[in-house]
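Asks: coords please:
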Amino acid sequence: MKTLLSLLLSLICFSVSAQKTDSTHTHYRYVRGGFIEHSTELKSQRGVKNGIATILSGKKKLATGMYKNNERIGRWHFFCPLDTLEQIYNYSTKKLEYNAPIEELTFEIDSLKEGDKVIYPAKIGGHLYGMYFLTSRFRIPNEVKNIKGFHKLNYIFTISDSGQLTNFEVKISSLSYNKAEIMDLSKLHPDDLAFVPAKVNGHAVKSKLIVNGDITVD
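Replies: Here you go, the predicted structure:
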């Protein structure tokens, strides 16, 4: 009996010792877009994110969530300015659990009928964080900078029924200018191509998500 008790105590002590030597620490690093990520990693797996993470732009919080072996898991919360919750996406279930409406967005879905139940597409990561990596790719043409007046700016994303970005077009239009540019998808990060697809009556469908803006040249 004493021998068994001693063995159990030894195992408990070894377990506690192992947990201490494999404890976590917070790592601060710059990530894509010039943002700062505060992430947790095990001391035994340096460079492999495990645990809580927060992504910041300066002092503004953009996202919080969990990593396991460098992969995002569970619910991630994405924020607008002033720390307002914009989106909750569950990376484990691949479900969008919350998505705040954004005034600048419009949508196009073919063959909609009256009475259809529609769930519109969304960019994983939200409008402020997730969409940033797409819209920041575009540069206003120099010729537009020399044309005074108001110009409509539309980022047009074509999304497949599986939630993949299949076409990215940027259109500038006004009384004196009307041109569109097709962006090269091969230059984008795989995360940038990932959307939540639109659904009509419970079935995923192809759609377009359009970010509306404007350019004013004085």
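
Asks: can we go C-alpha only for contacts and neighbour counts from here?
Replies: Will do.

Asks: What segments of the protein are helices?
Replies: Applying DSSP state H to the chain gives helices spanning 2-21, 132-135, 142-145.

Asks: Let me know which of the ones you listed is tucked in deepest.
Replies: By mean neighbour count, with neighbours taken as mean count of other C-alpha atoms under 10 Å, helix 132-135 ranks first of the helices of the chain at a mean of 15.

Asks: Now show me the structure for the sequence below, then we'll compare the two:
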Amino acid sequence: MLKRYLLLFTALFFVNICFAQDTIQIKRKLSGHVTEIFKVLKSDVNTRQGSFRAVYKNKIPVPSGMYVNDKKVGLWRFTDPNGVILQTYDYTYKRLFYEAPEDTTSHFRYLVDKELKEGDKVTKPIKIGGRFYGYLPYLTLFTLPNEFKTIDRDDLSAVVELLISPGGRLADFKVELTAGVLNQPLTTINMNIKLPDPADLVFTPATQNGEPIASRIRIRCVVNSSWHLDFE
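Replies: Predicted coordinates for the structure are as follows:
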């Protein structure tokens, strides 16, 4: 019992030392409506330390959680722009506690690259970060090519397609651009999968009867005033 108390005291002492370090607050625009707010060490501005949140229109914290020595720790909460919880995930124990169900109004569609039989049990691929914040990096990485900027933005639509391998890695990333009420195809743009954040390459893969399989995630989007993408 004494040993257990000593271990607990040591852990608490370590955490207190971590958070006692001098930090500075950083604000960084992630998209037109989302701003990340977090702290970094004064001694090393590349090391995040302490609370993290990203707020939608300066109001709704779409993710909120904690960093220790530049690593996400503990339970993180991810919401949509209305504050509805989409996902909760414990980074310390690598455990998904909650993933919100989807219905036909969802901007997301999932396809598996395998023939399905009656009675098969299939699970969708999951991105840690939820169906809003978790997918923002893919939308903001796209910029509308100059040759299409003469088209009225209201006439433009896009579908982001992500191919996820059975190992849970991003294998392909493309954007299909369409125009008009009939969504006439304009072009398909293959995006570079060497993403700035390696975490954006990692997914929980789809499964068929408990076995990981390849899948595709398709996300309906619109072109915003910055020539990037927003959820439809």
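
Asks: Superposed, how do the two chains score by TM?
Replies: Their TM-score after superposition, calculated using TM-score structural alignment, normalised by the length of the first structure, is reported as 0.74; 197 aligned residues with a C-alpha RMSD of 3.2 Å.

Asks: related to what we said a few turns ago, with distance to Asp192 of the first structure as added columns, please give the helices of the first structure in a markdown table.
Replies: Output for these, formatted as a markdown table (distance: least, C-alpha to C-alpha, whole Å):
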| stretch | distance to Asp192 of the first structure |
| --- | --- |
| helix 2-21 | 37 |
| helix 132-135 | 7 |
| helix 142-145 | 26 |
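
Asks: Which residue lies nearest the spatial centre of the first structure?
Replies: Gly125 (2.2 Å; C-alpha atoms, centre = their mean).

Asks: Tell me the spatial nearest neighbour of that residue, not counting adjacent residues.
Replies: Distances taken as C-alpha to C-alpha, 6 or more residues apart in numbering put Phe78 closest to Gly125 of the first structure, at 6.1 Å, once the chain neighbours are dropped.

Asks: these two touch, right, the one you found and Ile124?
Replies: No - at 9.2 Å, Phe78 of the first structure does not count as touching Ile124 under the criterion of C-alpha atoms under 8 Å.

Asks: ok so, going back, out of the helices of the first structure, which is closest to Gly202 of the first structure?
Replies: Gly202 of the first structure lies closest to helix 132-135 among the helices of the first structure, at 27.8 Å (C-alpha to C-alpha).

Asks: Show me what the closest one is in contact with.
Replies: Contacts with helix 132-135 of the first structure, where a contact means C-alpha atoms under 8 Å, 6 or more residues apart in numbering, come from Gly33, Tyr155, Leu188, Asp192.

Asks: Residues contacting stretch 82-93 of the second structure, please?
Replies: Outside stretch 82-93 of the second structure, the residues that reach it (C-alpha under 8 Å, 6+ apart) are 60-62, 72-80, 95-100, 128-131.

Asks: what do you get for stretch 146-157 of the first structure?
Replies: So stretch 146-157 of the first structure is contacted by 135, 165-174, 176-177, 208-218 (C-alpha under 8 Å, 6+ apart).

Asks: and the residues you listed, which are buried?
Replies: 165, 167-173, 208-211, 215 (16 or more other C-alpha atoms under 10 Å).

Asks: what's the closest of these to Ser10 of the first structure?
Replies: Leu165 (55.4 Å).

Asks: returning to what we had before: right, so of the helices of the first structure, which gets closest to Asp161 of the first structure?
Replies: That would be helix 132-135 among the helices of the first structure, by C-alpha to C-alpha, at 19.6 Å.

Asks: can you tell me what part of the second structure that closest one aligns to?
Replies: Counting by TM-score structural alignment, helix 132-135 of the first structure falls onto residues 136-139 of the second structure.

Asks: compared with the first structure, how much does that stretch deviate?
Replies: Between stretch 136-139 of the second structure and the aligned residues of the first structure, the post-superposition mean distance stands at 0.8 Å (mean C-alpha distance after the TM-score superposition for the first structure).

Asks: Which residues are in contact with Lys43 of the first structure?
Replies: Thr21, Asp22, Ser23, Thr24, His25.

Asks: Just these: which are in strands?
Replies: Among the contacts of Lys43 of the first structure, the ones falling in strands (DSSP state E) are Thr24, His25.

Asks: Any of the contacts of Lys43 of the first structure buried? List them.
Replies: Looks like the contacts of Lys43 of the first structure have Thr24 buried, using 16+ other C-alpha under 10 Å.

Asks: right, and Lys171 of the first structure touches Lys179 too?
Replies: Yes - using C-alpha under 8 Å, Lys171 of the first structure is in contact with Lys179, at 5.9 Å.

Asks: follow-up on the earlier one: just flag the most distant two among the contacts of helix 132-135 of the first structure.
Replies: The most widely separated members of the contacts of helix 132-135 of the first structure, counting by C-alpha to C-alpha, are Gly33 and Tyr155 (18.8 Å).

Asks: In terms of neighbours, single out the busier of those two.
Replies: Using other C-alpha atoms under 10 Å, the more surrounded residue of Gly33 of the first structure and Tyr155 is Tyr155, with 20 against 11.

Asks: max-length strand in the second structure?
Replies: Per DSSP E, the second structure has its longest strand at strand 44-56.

Asks: Other residues contacting that strand?
Replies: 18-19, 23, 33-41, 61-71, 81.

Asks: Just the buried ones from those?
Replies: Applying 16+ other C-alpha under 10 Å to the contacts of strand 44-56 of the second structure flags 19, 23, 34-41, 61-68, 81 as buried.

Asks: Off-centre distance for stretch 50-70 of the first structure?
Replies: 12 Å (C-alpha atoms, centre = their mean, to the nearest Å).

Asks: end to end, how far does that stretch reach?
Replies: Terminal residues of stretch 50-70 of the first structure are spaced 7 Å apart (C-alpha to C-alpha, to the nearest Å).
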